[in-house]
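> What follows is a predicted structure for the sequence shown.
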Amino acid sequence: MEPEEAGTEVDLPRAERAMREFLTAVGVDLAAQGMEETPARAAQLYADLFAGLHEGTGELWTDVMTEETDGLIAVRSISFHSICEHHLLPFFGTAHIVYRPHAGRVAGFGVFTRLVDRMARRPQIQERLTSDIAGEIERGLGAEGVLVVVDAQQLCMTMRGARAHGTRTTTSACRGVFREDKVMELQAWQLLGEWNDGRENISLP
């Protein structure tokens, strides 16, 4: 599904019935004290975790501003949580974005936090999430260059398999002039690092 598309609404009664059947099948006693409402609670939880399946992203770009700037803009440390599509376990962390505006087209910093949240609220893998965020900024803003870096902890790595506690994964996606011009790409990476000096949202002339 393309990032800007929205899906159908959630059928909560059906989800609750399916959750009840699933929990019973794996041996959970739903008659035990405290478990009676678990299927309904779990169905509502996953409806919220997957809300991004039913929300488009097009309206996020309806309030774009035009400013006299051609510098790089960074929005750092955007917290997110998502669900890995392989085992339905959470992964969570932070996303960092750098973009070079085209013709001065910029968006408020809150647009990027909403974009990351919306695209994370669907069954995902970290690599696709990173790429989709970059592609959506490139498409929605017409940005000349986009760099997105996502750093996350994957519970499927810590709760199962190798049980690699404390392991983090970092992915990146580079678009436009940042891919074509190595000097500009280096500037974008530097903006995410040592030039930040403690500020989360900054611009570089």
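Everything's here; your move. Here the structure is a predicted model, which means the values were calculated and not measured.
> drop to CA atoms for contacts and neighbour counts, all remaining ones
Fine.
> okay but Ala103 is in contact with Val64, surely?
No: in this structure, Ala103 is not within contact of Val64 by Cα atoms under 8 Å, at 11.8 Å.
> show me the contacts for the nearest residue to Asp63 once chain neighbours are set aside.
Leaving aside its chain neighbours, Asp63 sits nearest to Ala107 (7.1 Å; criterion: Cα to Cα, 6 or more residues apart in numbering). Going by Cα atoms under 8 Å, 6 or more residues apart in numbering, Ala107 touches 61, 63-65, 141.
> Give the ChimeraX command for selecting the buried subset of the residues you listed.
Remark: buried members of these, expressed as a ChimeraX selection using 16 or more other Cα atoms under 10 Å:
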select :61,141
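> which one among the contacts of Ala107 gets closest to Val26?
For the contacts of Ala107, the residue nearest Val26 by Cα to Cα is Trp61; the value is 44.5 Å.
> Against that first model, consider the following:
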Amino acid sequence: MSPFFKKAISSNNITAKEATDAVRTLLRYIGENPDREGLIDTPDRFCRALLELTEGYSSNPEEILSTTFESQSDEMILLKDIEFTSTCEHHLLNFSGKAHVAYIPSEGKIVGLSKLARIVDTFSQRLQVQERLTQQVAEAIAKHLNPQGVAVVFEGTHSCMCVRGVRKQSAKMVTSTMLGQFRDSAASRNEFMSFITKN
């Protein structure tokens, strides 16, 4: 028996059996036989994969950004090309790409660069739309670090456009959120944009 079956999978008291039974129903819905050899373990695999893809619900942005360091820096700090994978809440299909995150410290407070990547993971590993994902990352950094400004850009390729519907394989969605100095100062905003477009 899979370890997945040994526990309830959520605080809503949904058991693993209920979850896998739902997947079996979906397989029958499309005309498949969930008892055939290739599909016997698929409901279990799907549910375990779904839990992994949505691990962000159990992450706390405040905890991630709580460890800070003293620094005299008041210039932009940028982490670019952060790979992300998320799940579209409209079709439950993957979208993925790169995120670019910058902030301008205030009060001499900086955070480890890995924490910026973890904040991207926290919000991308939930059911999402890219517009909200971009805003949530920026707002979490603004709330917990209180910087002079935050800039976040996400570039994503969406399976819901590539494999169904209009089927545009090369289309890429770009979203941005600029807060504080990055919103108010064209110079800061342009500096950020120039950095993320450089190879």
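Yep, it's here. Keep in mind that what you see is a predicted model, and the values were worked out from it rather than measured.
> just to revisit the earlier point, counterpart of the residue nearest to Asp63 of structure 1 over in structure 2?
Correspondence of Ala107 of structure 1 to structure 2, assessed by TM-score structural alignment: Val111.
> what span of structure 1 lines up against the top helix by length along structure 2?
Taking DSSP state H as the criterion, structure 2 has its longest helix at helix 130-145. Using TM-score structural alignment, the residues of structure 1 aligned to helix 130-145 of structure 2 are 126-141.
> Would you mind pulling the contact partners of the matching stretch?
Stretch 126-141 of structure 1 has contacts (Cα under 8 Å, 6+ apart) with 3-4, 58, 61, 64, 84, 101-102, 105-107, 115-116, 119-120, 143-150, 171-175.
> change it to 7 Å
Defining contact as Cα atoms under 7 Å, 6 or more residues apart in numbering, one finds that stretch 126-141 of structure 1 is touched by 3, 61, 105-106, 116, 119-120, 143, 146-150, 171-173.
> Give me the subset of the residues you listed lying in strands.
Under the assignment DSSP state E, these contribute 105-106, 146-150, 171-173 to strands.
> buried ones in stretch 33-52 of structure 2?
Using 16+ other Cα under 10 Å as the test for burial, stretch 33-52 of structure 2 gives 34, 42-44, 47-48.
> er, stretch 105-112 of structure 2 I mean
By 16+ other Cα under 10 Å, the buried positions in stretch 105-112 of structure 2 come out as 105-106, 109-111.
> As CSV, these with distance to Ser11 of structure 2 would be great.
As requested, the buried residues of stretch 105-112 of structure 2 are exported to CSV (distance: Cα to Cα, whole Å):
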residue, distance to Ser11 of structure 2
Pro105, 37
Ser106, 38
Lys109, 36
Ile110, 35
Val111, 31
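> which one of those residues is nearest Ala19 of structure 2?
Ala19 of structure 2 lies nearest to Val111 out of those, by Cα to Cα, at 38.8 Å.
> mind checking the end-to-end distance for stretch 113-132 of structure 2?
22 Å (Cα to Cα, to the nearest Å).
> residues of that stretch that come out buried?
For stretch 113-132 of structure 2, burial by neighbour count (16+ other Cα under 10 Å) applies to 115-128, 130.
> ok, now stretch 173-192 of structure 1?
So stretch 173-192 of structure 1, judged by 16+ other Cα under 10 Å, has buried residues 173-178, 184-185, 187-189, 191-192.
> Could you give the residue range in structure 2 aligned to that stretch?
Taking TM-score structural alignment, stretch 173-192 of structure 1 hits residues 177-196 over in structure 2.
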